[in-house]
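Asker: Coordinates for the following, if possible.
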Amino acid sequence: EELGQPLPLFIKWDDADYGLRAGEHGYGTVTMPGTAIWHMAWSDKDDAIDWQAYFHLRNRLVVSALHWDAPIKGLLASSLKATIKHLMCLEYSTVAIQNKALADFLAGPEHIFSILESALPEVRKMRSEYPDAVVLPGATSLPRPTGRTRVHKPPVSLPAIGFRLARGVLHQLRQEDPQHHERPQLNIPTQDARWFLLCNVDGVTVTTADGRGVVYRQRDRAKMFALLRTSLRQHIRLARKYNRMRKVYRDALPALSSQQKWEAVLNSEVAARG
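Answerer: Below is the predicted model:
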């Protein structure tokens, strides 16, 4: 009655928002010693790059707008760094849905409530248009790779990181070799799918985290630049409008978290389903 209902965020960050709201009203949250719940291992999930990546970013922005008063510079830097890493790892579907996440956040709280039911199907449809999101039964369904998979140790010194990064950027600027979209260069497990390896290939299969198959990541320079341009435009909009969005979301919080709002949404869904 005092805190209101959870926000319409579907998954990701709704629990964090409720805890922050509780703290702002003087209710502390604690960890109970000796208790636990079962949860699948994070290493068995691709939630940083699959459909959940949309909700991670969009809802992070919503919660930050509601509860965070610091400058946005750090958040922008973190988001742009993640975008560059995803592009260098040939995770184009992730960048596409994160661009949508930025746009949906900037469209405002009423928009997010209006897409409560449609957001997930739309995100899944968007992802299906990119090879890195299409799960194949296994690497054996494709021709044998042209290269040999070796263990690649991550660069740790600044010169080594700079060298790998520069070499990867130069490779990304070159036209991709289409033959590697027919026959992969490497087959690698998910734990080895790191930027310093993937930024130098044009086609590679990567095992999904849950082991149910592989995805065939294919470098596409034109697609990469198109996604990057869209991302930069959205980040510029975010930088310009973020302070205003803080006020918009905070002003809308009482209505968004009201019982009446949730009743209206749920009743409309029941009516729509007949």
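Asker: Every contact and neighbour count from this point should use C-alpha atoms.
Answerer: Will do.
Asker: And the helices in this protein?
Answerer: Using DSSP state H, the helices assigned to the chain run over residues 14-24, 52-67, 73-88, 92-107, 109-114, 119-127, 158-173, 195-198, 221-256, 259-272.
Asker: starting at the chain centroid, how far to the last one?
Answerer: Averaging C-alpha coordinates over helix 259-272 and over its chain gives two centres that are 28 Å apart (Cα atoms, centre = their mean, to the nearest Å).
Asker: in that helix, what counts as buried?
Answerer: Residues of helix 259-272 classed as buried: residue 262 (neighbour count, 16 or more other Cα atoms under 10 Å).
Asker: list the buried ones in stretch 14-32?
Answerer: Neighbour-count burial for stretch 14-32, with 16+ other Cα under 10 Å as criterion, is recorded at 14, 17-22.
Asker: ok, of those residues, which one's closest to residue 85?
Answerer: Residue 85 lies nearest to residue 14 out of those, by Cα to Cα, at 26.2 Å.
Asker: Second chain to compare with the first, below:
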Amino acid sequence: MAKVSVQRIVFPTDFELPAASREIEPLYFKLAESAEDAIGDRPRVLGRTTIELTQGQTLNTDGYFNRLHAGYWARWTVLDAVEVAVTGTGRARVVIRRSTANAMETTVRVLEGELSETLSASVPLGPSAAGGCLWLEIEALDPVVVVTAAGYWGETNRELDLRTDIAVCTYNRPDDVLSLLKSFQRDEECAKVIDHVWIVDNGEQSFEELPGSQQVIQAFGDSLSHLFQPNLGGSGGFSRGLFEAAYHGDSPSVLLLDDDVVVEPEGLRRSVVFFHLAKRPVVVGGHMLNRAVPTELHSSAEWIDTKKMIWGPAPGGEEAVDLVTERQDEVLDAGFNAWWSCLIPTDAVRKVGLGMPFFIKYDDVEYGYRLLRAGFPTVTLPGFAVWHEPWTLKDDAIDWTNYFHTRNRLVFAALMSAGLPEQIQKKRVAAITQHIILRDILRNVLRRAYATASGAELAMIDFLRGPDALREPLQDTVSRVRAARMGYPDAETGVPNGGNGDRPTTIRRKAPKTKLGIPRAALREFGVPVPKIPLPLPPSMVNKIQADPWRIWERPSKSPEVAELPKNSDHYWGLADVPDAWVATVDGAKTSRRTRQPDLARELMKSGWATSKQVKERFSELCDLYAAEYAELTSPQTWAKQFGIEVDQ
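Answerer: Next up, the predicted model:
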């Protein structure tokens, strides 16, 4: 029987941290309330696996990165039990605690003795199959106790080949790439499982030009490859990484990572161990933590709403979870995992092909469901995570990338619907097109994001072209989409002036309080005259309306003709009083011009509706067309033309 380290108890040091170590300590261990703000009462972290306790102090490892999410290991791996082991100096009491899937807590074992002799016990995983976690409470019984190593071990009769390749897709983020490479090296146990790193560079700014990069490159030696190619987006960058690992690498798996993530190296190591101990071949996905709020879980297990074909949390999952106060006790079933951190079997890559040529958006979703259909389910594993910029700090719902959201969603829906009864196909496409009309066209028309609304229609037009639209060089597609936006006023950007000068900031920053005002404000965008106060109304209601400064029909008598608005006014009701507005982006760095053009608004709605009708009429036909070209579109030979290389696979 081989013994393997399932999970080490680690501390936030010796890798590239996303924030000050004290800020993220709650992800690793809990403190008694009296020690929260008192430096002297806190355990002292001495190293990656080493911590010092004084008499009476307790190290509680019930933190996101240091509790063992036992339910996942019980359900998906060959392990029946784990061995808890704590080593160090001094006398201590170790309490092994367990939670159930519904968060009930119990004590499993209590160990007491000299840590120099290692305190250990075997804990069955069986009762945790539906969920639940294990953690340790280590109390110092001597004046000074030092824990040098603690964790969970497993036994297996398998011959384990604990190696993985890593593929990083990057575009002009050299500093982030160099930080990633340093993190891989600084944690020795993590470095042991990394066989080869493929940096797929879509940009022009190379990390090799940064100070200190040559030492990092030399340390990796032949196990680092830096590949340059045209900007093929995330789908092209990660497909290249999949290709290199599957056909030129020697590892049983490849871990896909975004370039702008901060990795917890122990989580990376755990993903490799989990992969090799799994009962069947699986995809191991990582959680996404919020880099702006580093103790918040931004995205966990995800799946697709098969009615509208949009992604979201899997059943039981949540977004924006406070990891300091909430524990992930329930085992969640994922449909896919985004490619910010996703470990994929290279055998699976050779079986199902590379990603779809989407450029960005839905490539990871489609690939995850393709793998699932081929017998490779995704397990999104708590304790394996990266910190990443949250989607709430991006404007991709109203910029040029919205085209790819819409087009690729339709292609994915067609691929998932091929072979289904026509009645189901019609019901699905009706829900999707209705959602596109309401969210991507009408909503954007009402807030005068005309370029985005037009891009949604262009996406439907390109979907109607069939698979040939996906054979276009990806760079040409991006150029065409961006060029199509330029004739619209909202394509014009500027720099915020803080409400000074000739663009004062208006006061409207929240929605009207009655439903009565909503359709009336919307009508203005189509050139329909709207009175300030709808009549006839009871005097009592008129008085109430006039007393409320937020009512949309109370247009201020001195309302500016041009104004600068904050992002939270980027709605039809926020723009209603201003014919020409400059709306700030979500990060506040730029502004986008929103000029009311009723003729354009009417034309975009009319043409968008007509195009959506064609999508509904031809959907069944297009399902068959896309399905017929599926294998060819994702083959290494087809992708080689985009990569600019020759392949013999």
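Asker: Any idea what the TM-score is?
Answerer: In this superposition the chains share a TM-score of 0.86, using TM-score structural alignment, normalised by the length of the first structure; 257 aligned residues with a Cα RMSD of 2.3 Å.
Asker: picking up where we left off before, compare the helices of the first structure and report which one is nearest to residue 8 of the first structure.
Answerer: Each of the helices of the first structure was scored for nearness to residue 8 of the first structure using Cα to Cα, and the closest is helix 109-114 (6.1 Å).
Asker: in the closest one, what's buried?
Answerer: 109, 112-113.
Asker: Give me the helices and strands touching that helix, please.
Answerer: On a contact count with 3 or more Cα pairs under 8 Å, 6 or more residues apart in numbering; DSSP states H and E, helix 109-114 of the first structure meets helix 92-107, helix 221-256.
Asker: Just give me the mean distance for that helix relative to the second structure.
Answerer: Once the two structures are superposed, the average separation between helix 109-114 of the first structure and the matching residues of the second structure is 1.6 Å (mean Cα distance after the TM-score superposition for the first structure).
Asker: burial measure for the aligned partner of residue 257 of the first structure in the second structure, as a count.
Answerer: For residue 257 of the first structure, the aligned position in the second structure is residue 634, judged by TM-score structural alignment. Under the neighbour criterion other Cα atoms under 10 Å, residue 634 of the second structure is assigned a count of 17.
Asker: Would you confirm that residue 634 of the second structure contacts residue 363?
Answerer: No: between residue 634 of the second structure and residue 363 there is no contact, the gap being 11.0 Å when judged by Cα atoms under 8 Å.
Asker: Now list whatever residues contact both of the two.
Answerer: 355-357 (Cα atoms under 8 Å, 6 or more residues apart in numbering).
Asker: re the thing from before, right, and the helices of the first structure - which one's nearest residue 38 of the first structure?
Answerer: Relative to residue 38 of the first structure, the nearest member of the helices of the first structure by Cα to Cα is helix 14-24, separated by 17.2 Å.
Asker: Just the closest of the buried residues of helix 109-114 of the first structure to residue 209 of the first structure, please.
Answerer: Among the buried residues of helix 109-114 of the first structure, residue 112 lies closest to residue 209 of the first structure (Cα to Cα), at 29.5 Å.
Asker: between the buried residues of stretch 14-32 of the first structure, which is closest to residue 197 of the first structure?
Answerer: Comparing the buried residues of stretch 14-32 of the first structure against residue 197 of the first structure with Cα to Cα picks out residue 14 as the nearest, at 35.0 Å.
Asker: Residue 6 is in contact with that closest one, correct?
Answerer: Yes: assessed by Cα under 8 Å, residue 14 of the first structure is found in contact with residue 6 at 6.5 Å.
Asker: Around residue 253 of the second structure, how many other residues sit close by?
Answerer: Applying other Cα under 10 Å, we find 28 other residues in the vicinity of residue 253 of the second structure.
Asker: which residues sit in contact with it?
Answerer: When the contact criterion is Cα under 8 Å, 6+ apart, the partners of residue 253 of the second structure are 163-165, 245, 343-347.
Asker: at 6 Å instead, please
Answerer: Residue 253 of the second structure makes contact with 164, 344-346 under the criterion Cα atoms under 6 Å, 6 or more residues apart in numbering.
Asker: So which of those residues wins on neighbours?
Answerer: Neighbour tally across the contacts of residue 253 of the second structure (other Cα under 10 Å): the maximum, 29 neighbours, falls on residue 164.
Asker: Tell me the spacing between that one and residue 5 of the second structure.
Answerer: The gap separating residue 164 of the second structure from residue 5 of the second structure is 16 Å, by Cα to Cα, to the nearest Å.
Asker: same check, this time on residue 22 of the second structure
Answerer: Look at residue 22 of the second structure and residue 5 of the second structure: by Cα to Cα, they are 27 Å apart.
Asker: Who are the contact partners of the residue of the second structure most remote from its centre?
Answerer: In the second structure, residue 539 marks the outermost C-alpha relative to the chain mean, sitting 51.9 Å out by Cα atoms, centre = their mean. By Cα under 6 Å, 6+ apart, the contact set of residue 539 of the second structure is empty.
Asker: 10 Å instead, please
Answerer: Residue 539 of the second structure makes contacts with residue 545, as judged by Cα atoms under 10 Å, 6 or more residues apart in numbering.
Asker: counterpart of the lengthiest strand in the second structure in the first structure, which residues?
Answerer: Ranked by residue count under DSSP state E, the longest strand found in the second structure is strand 144-156. Applying TM-score structural alignment, one finds that strand 144-156 of the second structure aligns to no residue range of the first structure.
Asker: Tell me which helix or strand comes right after that strand.
Answerer: Tracing the chain past strand 144-156 of the second structure, the next element assigned as helix or strand by DSSP states H and E is strand 164-170.
Asker: and the next helix or strand after that following strand, which residues are buried?
Answerer: If you walk from strand 164-170 of the second structure toward the C-terminus, the next helix or strand you reach (DSSP H and E) is helix 174-186. Neighbour counts using 16+ other Cα under 10 Å place 174-185 of helix 174-186 of the second structure among the buried residues.
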